[in-house]
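> Let me see the structure of the following:
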Amino acid sequence: MTEDQILAEFRAANALLEGHFILSSGLRSPRYLQCARVLMDGKRAERLAMALSATLPAELRSGIDAVVSPAMGGVIIGHEMGRALGRPAMFLERPEGQFHFRRGFALEPGARVLMVEDVVTTGLSSREAIAAVGEAGGVVVAEAALVDRSGGKADLGVPFYPLIRIDVPTYDPNDLPPELAAVPAIKPGSRAA
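All right, here's what the predicted structure looks like:
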């Protein structure tokens, strides 16, 4: 898929939002890609996962034992990536603030894991999820995401394969431009600020 085709998928799902958004990192942004909306159509989710899986080198795709994603945002794309790669897909949850496997999910010791996220901004959630996989005995060999909105700055400690890179400005909440400060802020993501 080309960048224009990918953005067309987001626009068709009304998932490219404009306003004043509080990101999971606490930063503020005038634009937000609502991956939950773009993934709510199964055929669209399948197309995006197939395109995302195609960004991975062949040797990486063939060496993955499992796909793991952090809940909430990564669950649907993680499931679709597991299906696209023919590998089991699991997710991590953080009911008490830290990521853990629950619901009977477990990894074989040394399992080679592809971490899958919907959006990476600072990489904090990804790094926390990668650490949880390590604590559970797995080894994250790479991460894939629908959207990299870090400006290429997120250091995940593993190779990173985004489907699209979106450079949207982000701001510290105490240093907002006047036009953004004039708009009420909303928090569309799943992580508490």
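
> contacts and neighbour counts: CA atoms only from here.
OK.

> could you pull out the helices for this structure?
3-12, 35-39, 42-54, 58-62, 75-85, 124-135, 178-181 (DSSP state H).

> which helices and strands sit right next to the shortest one?
Helix 178-181 sits against strand 16-22, with contacts defined as 3 or more C-alpha pairs under 8 Å, 6 or more residues apart in numbering; DSSP states H and E.

> quick one more, to check against the first:
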Amino acid sequence: MNESAYLQMFKDTDALLEGHFLLTSGKHSSKYLQCAKILQYPNLADAICKDLAKNFVGQEIDVVIGPAIGAIILSYELARQLNCRSIFAEREDGIMKLRRGFKIEEGEKVLVVEDVITTGGSVKEIIEIVKENGGEIVGVAGIVDRSGGKLDLGYPLKTLLTLEIETYEPDDCPLCREGIPIVKPGSRKMK
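Purely as a prediction, here's the structure:
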């Protein structure tokens, strides 16, 4: 599929939300991409991960890892497509870490995944976990790059959809000035 087909998929599944949203980064936006609305359909998850997997054919990958909760399904399905292990990291006392007995062995080739990448904050936390455990990062994969292709994570980034969706600092948000109520739709609680 091409980018317009993926954008249509977001619209068809009501996964492209419009309003006033508080992003995990702390920034505000008038648009929010709720990938869980797409990934609830196994056939769509399969199609998405088949397309993402094409970017990594011929590369040795031992494990796919993503942050809980948003990237668990994506990590699992992409690992299934790549015939390797799938794990996820999750927050404990506000710190992203491996739990549930998950491990990354020294020298394992690791693909980092995230559903939507805006500032790359969660991805950077996962990258640090991989490095601390001696894994070797092959690349980063995601469904959507909200940075418009401007984000540099230090590793090859492959996404299916690149969008430039404006974000605002909380103290300079036109949506706040208009008095539009703000919503925090993601899985991560803000401090």
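
> TM-score for these two?
Remark: TM-score between the superposed chains equals 0.94 [TM-score structural alignment, normalised by the length of the second structure]; 190 aligned residues with a C-alpha RMSD of 1.5 Å.

> Deepest in the core, which of the helices of the first structure is it.
helix 75-85 (a mean of 23; mean count of other C-alpha atoms under 10 Å).

> dump the residue contacts of K97 of the second structure.
A89, E90, R91, I129 (C-alpha atoms under 8 Å, 6 or more residues apart in numbering).

> so what corresponds to it in the first structure?
Counting by TM-score structural alignment, K97 of the second structure lines up with H100 in the first structure.

> give me the number of residues near V138 of the second structure?
V138 of the second structure has 20 neighbours, counted by other C-alpha atoms under 10 Å.

> Check D145 of the second structure too.
26.

> how about the residue mapped onto it from the first structure, what does it touch?
The equivalent of D145 of the second structure in the first structure is D148 (alignment by TM-score structural alignment). Listed by C-alpha under 8 Å, 6+ apart, the contact partners of D148 of the first structure are V119, V120, T121, P162, L163, I164, R165, I166.

> can you rerun that using 6 Å?
Listed by C-alpha atoms under 6 Å, 6 or more residues apart in numbering, the contact partners of D148 of the first structure are V119, V120, P162, R165.

> before we move on, what about V120 of the first structure?
Taking C-alpha under 6 Å, 6+ apart as the test, what V120 of the first structure contacts is D148, R149.

> can you redo the helices of the first structure as TSV with distance to L156 of the first structure?
As requested, these are exported to TSV (distance: least, C-alpha to C-alpha, whole Å):
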stretch	distance to L156 of the first structure
helix 3-12	23
helix 35-39	20
helix 42-54	18
helix 58-62	17
helix 75-85	17
helix 124-135	6
helix 178-181	29
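
> What's the match for L85 of the first structure in the second structure?
In the second structure, L85 of the first structure lands on L82 (TM-score structural alignment).

> same thing with V119 of the first structure?
Using TM-score structural alignment, V119 of the first structure pairs with V116 in the second structure.

> how many other residues sit next to the residue nearest to its match when sequence neighbours are not counted?
The spatially closest residue to V116 of the second structure, leaving aside those adjacent along the chain, is V144, at 4.8 Å (C-alpha to C-alpha, 6 or more residues apart in numbering). For V144 of the second structure, the neighbour count with other C-alpha under 10 Å is 24.

> residue contacts, V144 of the second structure?
Here V144 of the second structure is in contact with V116, T159, L161, T162 (criterion: C-alpha under 6 Å, 6+ apart).
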